[in-house]
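Asks: pasting a predicted model and its sequence here:
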Amino acid sequence: MLKKLHFILIGFGLTLVTPLKAEFTVAQIPPLTNKTPITLVAEKGFWTDYLTQEMLPKFTEKTGVSVKVVSTELESMFNLQTQALKQGEGKYDLLTMEAGWAKEWAANGYTVPLVQLAKLYDPDGEKAMQWYLEPYYPSLLNILSYSGEIHAIPYNNYVMGSHYRADLFNHPTEQADFLKRFGYPLIPATTPEELLDQGMFFTRKAGSMLADKMLTHDFYGLALMSGNKPHINDEFSSMLWSLGGAWMLPQYNQQQITHFEVPIINHEAIKTADIYRKLMAYAVPANEQFAFNEAANAIATGKAAIWPFAYNNLWSISFRVEKNIPGARLAVAQVPGGHPYNGAYAFAVSYDSKNPQAAYWLLKYMGTYEAQYAYALGGGNPCRMDVVTAAEFNKEELREIAGAFNASHIANLFWSTKVLTLGHFTTTAMGQIYPELSQACYAASNNATDSTDIFIKLSTKIKNIQNTYGEVPAIDKNNNK
């Protein structure tokens, strides 16, 4: 029996009232009239392996439709698929997208609204899709929507948390020393300023004492994704939002965005850069390639105390510290400032699919409780509330894979409709804007003096890109006082 989700919207908040459970299975796929083989683009890794070995054979057995998988690295996915979509040759039936591309692809007509597909192919029509989507986090569906219609089903959620060494935070000597030095208890940082204190406190040279043991190597308070990679923007954005700032702000008339405002002088971004540079002094030394894998491994190998802006889908990597370092205990808190970067990878049906009927049912099958549960067991961070909150994931023996699930749940609920207040999640040009954000953040992190000019130029680029590729204009927000 399908249990419906009941919720109460209050302003921009969402309060869950009843538990969730969706029971759609491959057995419920009706006979398909179109047997044309379909092609799926999927990221390399355990999820693609699971699809290929477990789910796709069941789908083909049930429907008679064979599925070809194009497995590729995430870095090449956008260009690979966009070029094919521009040609309209029906090369790919099911697309994989990063959340930031969702509105851009939808605005260009590259993806098909899920309700439209349901009306065509599902016996219960629109209602079936509405029920199906109930267990998914509203924050992710809002990011993946366009003009009030949802175009994609998320499978991999990378909302952030702060991964930290609980054994160090709870050690009596460390607690006493921190309290004496800073005047407040040693607990996970709730502000960037507290994080700076903790980064400074835990950074020590070889030969120093840490938790009453002598260090044989240099130890750092922090691990930051400070390389010349996209992820430095995610750290900057999290801090920027916590300071009340934004890269661009949507302005609404009723529920429609009329335009975006872009700050002429982004004071919050300038402050973020100043804080970030100070944090870097207490972070694991990084080169241009240092990103999420390197940060997670810094925690895993006992080189740092805190990864403050960690992607929670990397929890199982960070967790290796418990195997590598005797007595280590990993825990997770909300990110300092309480505004974690959020998003997901998702599947969508392409507009030029040669078999949209089969593509729709495979899409629906890949988002079932069964699939998301398997994804969670493989170490992924699922996108369905009923999976994330499943009782068995609270067991100690599953902490290696599910230890960050509750933190992710809280973070996703926080963002439920707040994502609609930021241009980051509402523009149809984010695929073009995002690289500019990353480049500016990296430049600002390496600027020893003033980042004002960097962010003034960035605001100009954002406006130009939005006005060239976006659906609504961007104008100056005069905040230069």
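Replies: That came in fine, so what should we check first?
Asks: going forward, measure contacts between C-alpha atoms and count neighbours the same way
Replies: Noted.
Asks: which other helices and strands does the stretch of helix or strand residue 476 belongs to contact?
Replies: Here residue 476 is covered by strand 474-477, with elements defined by DSSP states H and E. On a contact count with 3 or more C-alpha pairs under 8 Å, 6 or more residues apart in numbering; DSSP states H and E, strand 474-477 meets strand 256-263, helix 452-469.
Asks: which of these sits closest to residue 431?
Replies: Closest to residue 431 of these, according to C-alpha to C-alpha: helix 452-469, at 9.8 Å.
Asks: all helices of the stretch 51-200 of the chain, in order?
Replies: Along the stretch 51-200 of the chain, counting by DSSP state H, counting those that start in this stretch, helices occupy 56-63, 74-87, 99-107, 114-121, 125-133, 138-143, 166-169, 172-182, 192-202.
Asks: tilt between the third one and helix 74-87?
Replies: It refers to helix 99-107. 0 degrees (axes from the mean of the first three to the mean of the last three C-alpha atoms, to 10 degrees).
Asks: what is the orientation angle of helix 99-107 with helix 452-469?
Replies: Using the same axes, to 10 degrees: helix 99-107 against helix 452-469 is 30 degrees.
Asks: so which elements touch helix 99-107?
Replies: Counting by 3+ C-alpha pairs under 8 Å, 6+ apart, helix 99-107 packs on helix 138-143, strand 145-146, strand 344-349, helix 430-445.
Asks: as JSON lines, those with distance to residue 367 and mean neighbour count would be great.
Replies: JSON lines is the format used below for the helices and strands packed on helix 99-107 (distance: least, C-alpha to C-alpha, whole Å; neighbours: other C-alpha atoms under 10 Å):
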{"stretch": "helix 138-143", "distance to residue 367": "13", "mean neighbour count": "25"}
{"stretch": "strand 145-146", "distance to residue 367": "16", "mean neighbour count": "20"}
{"stretch": "strand 344-349", "distance to residue 367": "9", "mean neighbour count": "26"}
{"stretch": "helix 430-445", "distance to residue 367": "24", "mean neighbour count": "21"}
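Asks: for those, give me CSV that also has distance to residue 85.
Replies: As requested, these are arranged in CSV below (distance: least, C-alpha to C-alpha, whole Å):
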stretch, distance to residue 85
helix 138-143, 21
strand 145-146, 18
strand 344-349, 11
helix 430-445, 15
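Asks: take this one as well and set it beside the first:
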Amino acid sequence: MSARLWGRGQDWATVARDSSGKIKEFVITKANKAAIKEALSEYKTELQWDSPGALTANFDFTVAQIGNGNAIIAPTIWANCTVWANGILQEKVPGAKIGMYPTVGGHPYTGAWSYGVSKSSKNPEAAYWLTRWIASFTCSNIIFKEAGMVPARIDVLEAPELRQGANAYPLGMVADYHINIWKATSKDVGNYWYFNTKAGGKVYDMQIFAISKALTGEQTIDQVVSEVVRQTLDLTTKFDKKYKIREEK
């Protein structure tokens, strides 16, 4: 959903700034609400071509459907799934390949997959060094080449060997895809609402459950849009004490 909103030049909420560029407030504008409704309607229509797993957030099922050759197209899916599904595909449908194309609008979601150390570990020094290792070139290579997870290091993705021989597919394809979308969205990411509010994580979790109700038919799209707006206002007010949020009526 975020990708569909960003591709329309919209967001869940608009980050309003003053003349110096500092954030003044967050506003859920009329244009934001209209875009949420439009994107959600589009999403629901496209489910007729998507894997049934799209309604359950069951990655294993969705990946297996693609790998087994049962799914022709997945309108929206995590890019990482391409690498995992390809491993199954080569066993089930030898010689077959999976293609990738950026979300319509060219602003795919980049986030959610994070590596870090829990605060409850109560060991800040160990957390620092572990995080340094996770972010290193060596570990990022392992994460990508052996686990299929996309690292947050463009130098790893730009490695020439990823465009050669057996590495070109699927790793080279996935790397080129991410390099292109990172460059295309870099000028906008700093202004995305998620990444400017302390309430982003709380709202993200809420959206997963709220949005699914429109897709399964449990609620109408209009009902879900109203509920998302209401909860976004409530959660942001509760968890982000730095900036206020309001709805444009």
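Replies: Alright, I've got the coordinates. Being a predicted model, the structure only gives us computed values, none of them experimental.
Asks: now what about the TM-score between them?
Replies: Once superposed, the chains reach a TM-score of 0.86 (TM-score structural alignment, normalised by the length of structure 2), with 242 aligned residues with a C-alpha RMSD of 2.5 Å.
Asks: circling back to that earlier point, can you check which of the helices of the stretch 51-200 of structure 1 gets nearest to residue 155 of structure 1?
Replies: Comparing the helices of the stretch 51-200 of structure 1 under C-alpha to C-alpha, the one sitting nearest is helix 138-143, at 9.9 Å.
Asks: residue 149 of structure 2 -> structure 1?
Replies: By TM-score structural alignment, residue 149 of structure 2 lines up with residue 380 in structure 1.
Asks: wait, what's in contact with that match?
Replies: Residues in contact with residue 380 of structure 1, defined by C-alpha atoms under 8 Å, 6 or more residues apart in numbering, are 156, 313, 314, 401.
Asks: save these as JSON lines, and put in secondary structure too.
Replies: Below are the contacts of residue 380 of structure 1 laid out as JSON lines (DSSP: H, G, I helix; E, B strand; the rest coil):
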{"residue": "156", "secondary structure": "strand"}
{"residue": "313", "secondary structure": "helix"}
{"residue": "314", "secondary structure": "helix"}
{"residue": "401", "secondary structure": "helix"}
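Asks: list the members of those residues that persist in structure 2.
Replies: Compared against structure 2 with both residues aligned by TM-score structural alignment, their matches' C-alpha atoms under 8 Å, these retain residue 313.
Asks: by neighbours, which of the contacts of residue 380 of structure 1 wins?
Replies: residue 313 (24 neighbours; other C-alpha atoms under 10 Å).
Asks: what's near enough to touch the residue sitting nearest the centre point of structure 2?
Replies: Central residue of structure 2 (C-alpha atoms, centre = their mean): residue 109, 3.3 Å from the mean position. Residue 109 of structure 2 sits next to 2, 3 when contact means C-alpha under 8 Å, 6+ apart.
Asks: could you measure from the corresponding residue of structure 1 for it over to residue 63 of structure 1?
Replies: In structure 1, the residue matched to residue 109 of structure 2 (TM-score structural alignment) is residue 341. Per C-alpha to C-alpha, to the nearest Å, residue 341 of structure 1 is found 39 Å from residue 63 of structure 1.
Asks: thinking again about what came up before, now distance to residue 351 of structure 1 too, for the helices of the stretch 51-200 of structure 1, in a markdown table please.
Replies: Listed next are these as a markdown table, based on distance: least, C-alpha to C-alpha, whole Å:
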| stretch | distance to residue 351 of structure 1 |
| --- | --- |
| helix 56-63 | 21 |
| helix 74-87 | 8 |
| helix 99-107 | 10 |
| helix 114-121 | 11 |
| helix 125-133 | 18 |
| helix 138-143 | 19 |
| helix 166-169 | 49 |
| helix 172-182 | 58 |
| helix 192-202 | 44 |
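Asks: residue 332 of structure 1: which of those helices is closest?
Replies: Taking the helices of the stretch 51-200 of structure 1 one by one with C-alpha to C-alpha, helix 166-169 is closest: 8.5 Å.
Asks: residue 84 of structure 2 touches residue 148, doesn't it?
Replies: Yes. Contact status for residue 84 of structure 2 versus residue 148: in contact at 6.8 Å, counting by C-alpha atoms under 8 Å.
Asks: residue 199 of structure 2 pairs with which position in structure 1?
Replies: Aligned partner of residue 199 of structure 2 by TM-score structural alignment: residue 429.
Asks: what is the neighbour count of residue 7 of structure 2?
Replies: 19.
Asks: what's the closest non-adjacent residue to whichever residue in structure 1 pairs up with it?
Replies: Residue pairing (TM-score structural alignment): residue 7 of structure 2 is matched to residue 242 of structure 1. Leaving aside its sequence neighbours, residue 242 of structure 1 sits nearest to residue 337 (C-alpha to C-alpha, 6 or more residues apart in numbering; 4.8 Å).
Asks: just the helices in structure 2 please.
Replies: 2-7, 30-46, 59-67, 80-92, 124-134, 137-147, 154-157, 171-189, 200-216, 221-239 (DSSP state H).
Asks: for residue 104 of structure 1, see how far away the match of residue 199 of structure 2 is.
Replies: Counting by C-alpha to C-alpha, the gap from residue 429 of structure 1 to residue 104 of structure 1 is 6 Å.
Asks: more neighbours: which of these two?
Replies: Set side by side, residue 429 of structure 1 and residue 104 show more neighbours around residue 429, with 27 against 23, by other C-alpha under 10 Å.
Asks: my read: that one touches residue 466, true?
Replies: Yes. Shown here, residue 429 of structure 1 and residue 466 form a contact pair, counting by C-alpha under 8 Å, at 6.0 Å.
Asks: just to revisit the earlier point, contacts only, for the match of residue 7 of structure 2.
Replies: Residue 242 of structure 1 touches 337, 338, 339, counting by C-alpha under 8 Å, 6+ apart.
Asks: who wins for most neighbours among those residues?
Replies: Going by other C-alpha under 10 Å, residue 339 tops these with 23 neighbours.
Asks: re earlier: do you know which of the helices of the stretch 51-200 of structure 1 lies nearest residue 394 of structure 1?
Replies: helix 166-169 (17.8 Å).
Asks: whereabouts in structure 2 does that closest one align?
Replies: Under TM-score structural alignment, there's no match for helix 166-169 of structure 1.
Asks: what helices or strands is that helix leaning on?
Replies: strand 330-333.
Asks: once aligned to structure 2, how far is the strand it packs on on average?
Replies: Here strand 330-333 of structure 1, set against structure 2 after superposition, deviates by a mean of 1.8 Å using mean C-alpha distance after the TM-score superposition for structure 1.
Asks: what's residue 85 of structure 1 aligned with over in structure 2?
Replies: By TM-score structural alignment, residue 85 of structure 1 lines up with nothing at all.
Asks: look up how far residue 75 of structure 1 lies from residue 85 of structure 1.
Replies: Counting by C-alpha to C-alpha, the gap from residue 85 of structure 1 to residue 75 of structure 1 is 17 Å.
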